[in-house]
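Trainee: please work out how this folds:
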Amino acid sequence: MTSENSPADGRPRAERRWTASAFVLVSMAVPFLLPARYSPGTDWLLPTIEGLVLVALVIVDPGRIDRPGPRVRALSLALVAAIAVGAAWGAGRLVWDLLHGNPQTTVATELLISGALVWIQTIIAFAFLYWELDNGGPVTRHLHPRTHPDLAFPQQLDPSLAAPGWRPVFFDYLYLALTNATAFSPTDVMPLARWAKLAMAIQSLLSIVILSLVVANAVNLLG
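Mentor: Modelled structure (predicted):
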């Protein structure tokens, strides 16, 4: 993180777009690895939307994420919404199949693979949600950092833990989403805003439901 937040001249620089873009591509690939019923419409619909929005973002705000404006903000939120819709649909369909039965959920290996992909998809979706909503998003965090954060990282609670001007980047929010999905509770990042508490609570509950149903059904099939 040092290269992003503490360059040689000592002034904070904006976050690079490539890390978030790479995980947009991962999110776009997941529907093609899952059965078609886990995608709304067709398996290429949301990936196509995500790809077009990503290209538009790269064109209007290339390199580092530092260009303010309603157009860029709208594109960013549209991208997060598309990723979230795909994750919500996949998770809902998986839970429905497990509760009501589906021929493709009767094979343990296929069930475990589908469950893992849907779970990963939800983690990526919540990572983008936290990243885009925390303190107004990456552009606002860079240009107009707030005194009171929505999500408090250890480096913000104790500035001595990081270089001056430290700010969270996408990878930090991805780690937050992963730990919240595995521990089912906050670990090192504390939600302060009500929306953050609600989002983390929903993610924890969703993760518990997915993991418990997938593992229980897989154990039953293997037994």
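Trainee: going by C-alpha atoms from here, please, whenever you check contacts or count neighbours.
Mentor: OK.
Trainee: all strands for the chain, in order.
Mentor: 151-152, 190-191 (DSSP state E).
Trainee: one more, please, to line up against the first structure:
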Amino acid sequence: MVPNDDHAAEPAVSRLKGMPVHRRSPQSNTGRRGLVRAPAAAATVVAAAIYGLLPDTLIIGPRLVVPCLEIGLILAVMVTNPHRSAHHSRRSRLMSLALILLIALTNLVSLVLLIGQLIASSTGHGRLLLLAAGQVWITNVIVFAAAYWELDRGGPVARTRTDRRHLALADFRFTQDEDADTAPEVEAGSSQRSDWVPSFVDYLYVSLTNSSAFSPTDTMPLSPRAKILMGVQATAALVTSVLVIAKGISGLSK
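Mentor: Reported below is the predicted structural model:
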């Protein structure tokens, strides 16, 4: 007698549905740990190092001035809460925003100078400029990831410590924000069930895909400022990529 597949699968489904799923109320933040700044700090150190390695023609003033300022701001932010940030600090947030603005402005200037040199047909440093274009592109990814991380839903400290009912409006909609009615093993990791909040790695991925695809991928911008930032980032990445490709093709034709 052939067993009925539906009845055979039913106990397994029942067991799956009966499995304990660790769920927290969307209004509860008791299970969240304090903010970990190490990934963001490491990324900004990389951005500072990249700037220090750019060609002289793409750097403003003495080579080490901007990297030293950036490292100083990073250390100042880390000193306020060396391990996990559990409380809001206006001074720390202002220093974080100042650091992001400094990296963004200096990288924008480097991009403008790079565009001018890539366009100039008389330049004799084609390979060096192509390498510099890659450095500028990577810094672009890092600085916009830091901006998204610092601004979304009131900032990183607010996301980890504030009751969801009192969080600021979201700037981005992640896939975890939409997984509450899917398969049990997917639903268990959703924002509504597990009280998930995005970390720096999530924003770094958003920034990387936006710079690669020149548009949002799986994470959608919701607020006007998020759309503006993603538009500026995608435009900068597109211009850099187009110029690099054009320069590479012109180099091959010679």
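Trainee: one step back: please work out which of the strands of structure 1 is packed deepest.
Mentor: Among the strands of structure 1, ranked by average contacts under mean count of other C-alpha atoms under 10 Å, first place goes to strand 151-152 (a mean of 20).
Trainee: elements contacting that one?
Mentor: For strand 151-152 of structure 1, the elements it packs on are strand 190-191, judged by 3 or more C-alpha pairs under 8 Å, 6 or more residues apart in numbering; DSSP states H and E.
Trainee: what residues in structure 2 pair up with the strand it packs on?
Mentor: Using TM-score structural alignment, strand 190-191 of structure 1 lines up with residues 220-221 of structure 2.
Trainee: ok, now which ones touch the residue nearest in space to the middle of structure 1?
Mentor: Nearest to the geometric centre of structure 1 sits A127, at 2.4 Å (C-alpha atoms, centre = their mean). Applying C-alpha atoms under 8 Å, 6 or more residues apart in numbering to A127 of structure 1 gives the contacts F170, Y173, L174, Y175, L176, A177.
Trainee: from those residues, which is closest to V215 of structure 1?
Mentor: Using C-alpha to C-alpha, A177 comes nearest to V215 of structure 1 of the contacts of A127 of structure 1, at 20.4 Å.
Trainee: need the residues that contact stretch 182-189 of structure 1.
Mentor: So stretch 182-189 of structure 1 is in contact with 151-154, 176, 179-180, 200-201, 203-205, 207-208, going by C-alpha under 8 Å, 6+ apart.
Trainee: relative to L113 of structure 2, how far out is the counterpart of Q156 of structure 1 in structure 2?
Mentor: Under the alignment (TM-score structural alignment), Q156 of structure 1 pairs with D177 in structure 2. Distance of D177 of structure 2 to L113 of structure 2, computed by C-alpha to C-alpha, to the nearest Å: 41 Å.
Trainee: which of those two has more neighbours?
Mentor: D177 (18 against 14; other C-alpha atoms under 10 Å).
Trainee: what's the spacing between that one and I228 of structure 2?
Mentor: 22 Å.
Trainee: got it, and Q192 of structure 2?
Mentor: Shown here: Q192 of structure 2 relative to I228 of structure 2, a distance of 28 Å by C-alpha to C-alpha.
Trainee: A98 of structure 2 maps to what in structure 1?
Mentor: Using TM-score structural alignment, A98 of structure 2 lines up with A78 in structure 1.
Trainee: who wins for neighbours among the contacts of A127 of structure 1?
Mentor: A177 (28 neighbours).
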